[in-house]
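Novice: the sequence and its predicted three-dimensional model are supplied below.
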Amino acid sequence: MARIYATPEQLTAWTGQPAPAGAERLLARASADIDDALLTAVYATDAAGMPTHPDTVQALADATCAQVEYQLAMGDDGTGAAGRWDSVSIGPVSLSGRRQEPTASGDVDLAPRASRALKRAGLLPGVIW
């Protein structure tokens, strides 16, 4: 069973905007991205693999919401396909050039704000000794 770290209500609170259509799907995909980023992180979980410490629960929810926010800003639906295009225009904002794709199999295009939330919680960088 997939772990989903945030709710549409938490996404609404994070962005200050109503949750988009398909928010559950976006949150599930973003949660998978967070799982990929935390492959070597060590933290307490319950039998379902969900974090148990309140600070970790909050950090994963924040990171998941930040990941969805980032994907929506990039014009992505969580599939990663939007990052393959050479230019993007949204109103007066225009971006061009090829975005650098993750190169290792465990790499994920992690939102900067998601990365910072995980670092503040002591979850990144995950190192196994």
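Specialist: That came through, no problem. Small disclaimer: the values here were computed from a predicted structure and weren't measured.
Novice: contacts and neighbour counts: CA atoms only from here.
Specialist: Will do.
Novice: quick one: buried residues of the longest helix that the chain contains?
Specialist: If you go by DSSP state H, the chain has its longest helix at helix 54-73. In terms of neighbour count (16 or more other C-alpha atoms under 10 Å), helix 54-73 has its buried residues at 56-71.
Novice: for stretch 87-104, same thing?
Specialist: In terms of neighbour count (16+ other C-alpha under 10 Å), stretch 87-104 has no buried residues at all.
Novice: take a look at this one as well, against the first:
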Amino acid sequence: MGRVYATPEQLAIYTGTPAPEGVDRLLARASEDVDAALLTAVYRVDDDGDPTDPAVVTALRDAVCAQVEWQLATGDDGTGAAGQWDSVSIGPVSLSGRTAGPPAASGVDLAPRAHRALRAAGLLPGVIW
């Protein structure tokens, strides 16, 4: 198992609700999603490969918590198997069925709030200068 950037306690504080059943698996998968989005990001790490800048540590923690929160809200279990929608009606327009939609540029479906946390910390788009 790779690095996990947030604890169940941190997730509970972030969401304001108790950590759900299977939280360790959800946090691990969300951490993998964040790592995939940061494939070209450059930041300082220690000898174990853990980030050392407190702002980066905070951004990674918040991004993982946002990713889990989003997955729980959308009915995803971290596998990516949940669809984007099942039934939507807006005026005369009606959509139904589940589709995954186009893949994100990073190849991972990253939660909007997770993306914002990483971008605000300067970790995205991950351009190497």
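Specialist: Done, it's in. Computed from a prediction, not measured in an experiment: that's the story for all the values here.
Novice: re the thing from before, which of the buried residues of helix 54-73 of the first structure lies closest to T15 of the first structure?
Specialist: Nearest to T15 of the first structure among those, counting by C-alpha to C-alpha, is E69 at 7.0 Å.
Novice: give the contact list for that closest one.
Specialist: Under the criterion of C-alpha atoms under 8 Å, 6 or more residues apart in numbering, the neighbours of E69 of the first structure are T15.
Novice: separation between it and A111 of the first structure?
Specialist: Shown here: E69 of the first structure relative to A111 of the first structure, a distance of 8 Å by C-alpha to C-alpha, to the nearest Å.
Novice: between those two, which contacts overlap?
Specialist: The contact lists of E69 of the first structure and A111 share no entry, where a contact means C-alpha under 8 Å, 6+ apart.
Novice: show me where the first structure has helices.
Specialist: All helices of the first structure, identified by DSSP H, fall at 8-15, 23-37, 54-73, 112-120.
Novice: now the first one on the second structure. Mean distance?
Specialist: Spelled out, that is helix 8-15 of the first structure. Taken against the second structure, helix 8-15 of the first structure registers an average deviation of 0.4 Å after superposition, with mean C-alpha distance after the TM-score superposition for the first structure.
Novice: and if you look at the second one?
Specialist: In the superposition with the second structure, the average deviation recorded for helix 23-37 of the first structure is 0.3 Å (mean C-alpha distance after the TM-score superposition for the first structure).
Novice: what does that helix rub up against?
Specialist: Under the criterion C-alpha under 8 Å, 6+ apart, residues 2-8, 60, 63-65, 67-68, 77-79, 106-110 lie in contact with helix 23-37 of the first structure.
Novice: give me the buried entries from these.
Specialist: Buried members of the contacts of helix 23-37 of the first structure, scored by 16+ other C-alpha under 10 Å, are 4-8, 60, 63-65, 67-68, 77-78, 108-110.
Novice: closest to W14 of the first structure out of those residues?
Specialist: Looking at these and their distance to W14 of the first structure, the nearest is C65, at 6.5 Å (C-alpha to C-alpha).
Novice: tell me who's in contact with the closest one.
Specialist: Shown here is C65 of the first structure, whose contacts under the criterion C-alpha under 8 Å, 6+ apart are 6, 10-11, 14-15, 27, 30, 114.
Novice: now flag whichever of these is closest to S87 of the first structure.
Specialist: Nearest to S87 of the first structure among the contacts of C65 of the first structure, with distances taken as C-alpha to C-alpha, is A30, at 23.0 Å.
Novice: how many residues are close by the closest one?
Specialist: Burial measure for A30 of the first structure: 29 neighbouring residues, criterion other C-alpha atoms under 10 Å.
Novice: from D86 of the first structure, how far out is it?
Specialist: 23 Å.
Novice: same question, G49 of the first structure
Specialist: Using C-alpha to C-alpha, one obtains 38 Å as the distance from G49 of the first structure to D86 of the first structure.
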